[in-house]
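S.K.: Need coordinates for the below:
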Amino acid sequence: MLGGIWGIISTIIVGLVLGVIGRLLAPGAQKIPLWLTIVVGIVAAFIGNWLAGVFGVRDTNGIDWIRHVFQVAAAVVGVLLATGAYAKIKGSQKTS
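M.R.: Modelled structure (predicted):
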């Protein structure tokens, strides 16, 4: 039971870190809430892991730098997509 809780907590922390890095590297201002930043980071971690597996660099000796580059790149793209989608949703709610 405790391992499951720590798995969830570590997933949220990784998502937060990746989401924040994605926001820092994305151009312009990102007006998205913290919860969406975390969700983008979590999804980016999975996408980055998948891409690293596709390219055969998921598991390497030492630190998996290439996998982390894929994760950060996915986070930047995710933040940009989320920013656009969130702005569109918020804009449509104001006109209703």
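S.K.: Going by C-alpha atoms from here, please, whenever you check contacts or count neighbours.
M.R.: Will do.
S.K.: what's the most centrally placed residue in the chain in contact with, if anything?
M.R.: Using C-alpha atoms, centre = their mean, the residue of the chain that lies closest to the mean C-alpha position is residue 41, 1.9 Å off. Residues near residue 41 by C-alpha atoms under 8 Å, 6 or more residues apart in numbering: 14-20, 22, 75, 78.
S.K.: neighbours around residue 84, how many?
M.R.: 15 (other C-alpha atoms under 10 Å).
S.K.: do the same with residue 10
M.R.: 12.
S.K.: Three-state assignment for it, please.
M.R.: Assigned with DSSP: H, G, I helix; E, B strand; the rest coil, residue 10 falls in the helix class.
S.K.: Proceed likewise with the subsequent sequence, for comparison:
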Amino acid sequence: MTLIIFLIIGALAGWLAGLIMKGGGFGVIGNIVVGILGSFLGGWLLPKLGLIIGGDFGGFITAVIGAVILLFLVGLIKK
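M.R.: Next up is the predicted model:
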């Protein structure tokens, strides 16, 4: 059950990150994958930077930030 919730949060984060990074998205399915990977990135990177966001909503915010960072990096490589 936890995995399903994690995937849903990642999917929503990827969709939102695609909206934030206009022109940096990869379509709905691509943004969902980026959101899931971005949630891993955010969960790893933000605590290393001293940015710990607690709670359930904090996990979503962490996933969105990670997905935006990932979309930005992939956009740089894509150019």
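S.K.: rewinding a little: the residue nearest to the centre of structure 1 maps to what in structure 2?
M.R.: For residue 41 of structure 1, the aligned position in structure 2 is occupied by residue 35, per TM-score structural alignment.
S.K.: Now name the helix or strand holding its match.
M.R.: Take DSSP states H and E as the rule and residue 35 of structure 2 turns out to sit in helix 27-48.
S.K.: Residue 9 of structure 2 - how many residues pack around it?
M.R.: 22.
S.K.: Surely it is in contact with residue 58?
M.R.: No. Look at residue 9 of structure 2 against residue 58 with C-alpha atoms under 8 Å: they stay out of range, at 11.2 Å.
S.K.: what sits up against stretch 45-52 of structure 1?
M.R.: 14-15, 18, 58, 66-75.
S.K.: Of those, select the buried ones using a PyMOL command.
M.R.: Buried residues among those (16 or more other C-alpha atoms under 10 Å), as a PyMOL selection:
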select buried, resi 14+15+18+58+66+67+68+70+71+72+73+74+75
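S.K.: could you dump the contacts of stretch 45-52 of structure 1 to a markdown table with distance to residue 30 of structure 1 and secondary structure?
M.R.: Listed next are the contacts of stretch 45-52 of structure 1 as a markdown table, based on distance: C-alpha to C-alpha, whole Å; DSSP: H, G, I helix; E, B strand; the rest coil:
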| residue | distance to residue 30 of structure 1 | secondary structure |
| --- | --- | --- |
| 14 | 19 | helix |
| 15 | 16 | helix |
| 18 | 15 | helix |
| 58 | 30 | coil |
| 66 | 26 | helix |
| 67 | 25 | helix |
| 68 | 22 | helix |
| 69 | 21 | helix |
| 70 | 21 | helix |
| 71 | 19 | helix |
| 72 | 16 | helix |
| 73 | 16 | helix |
| 74 | 16 | helix |
| 75 | 13 | helix |
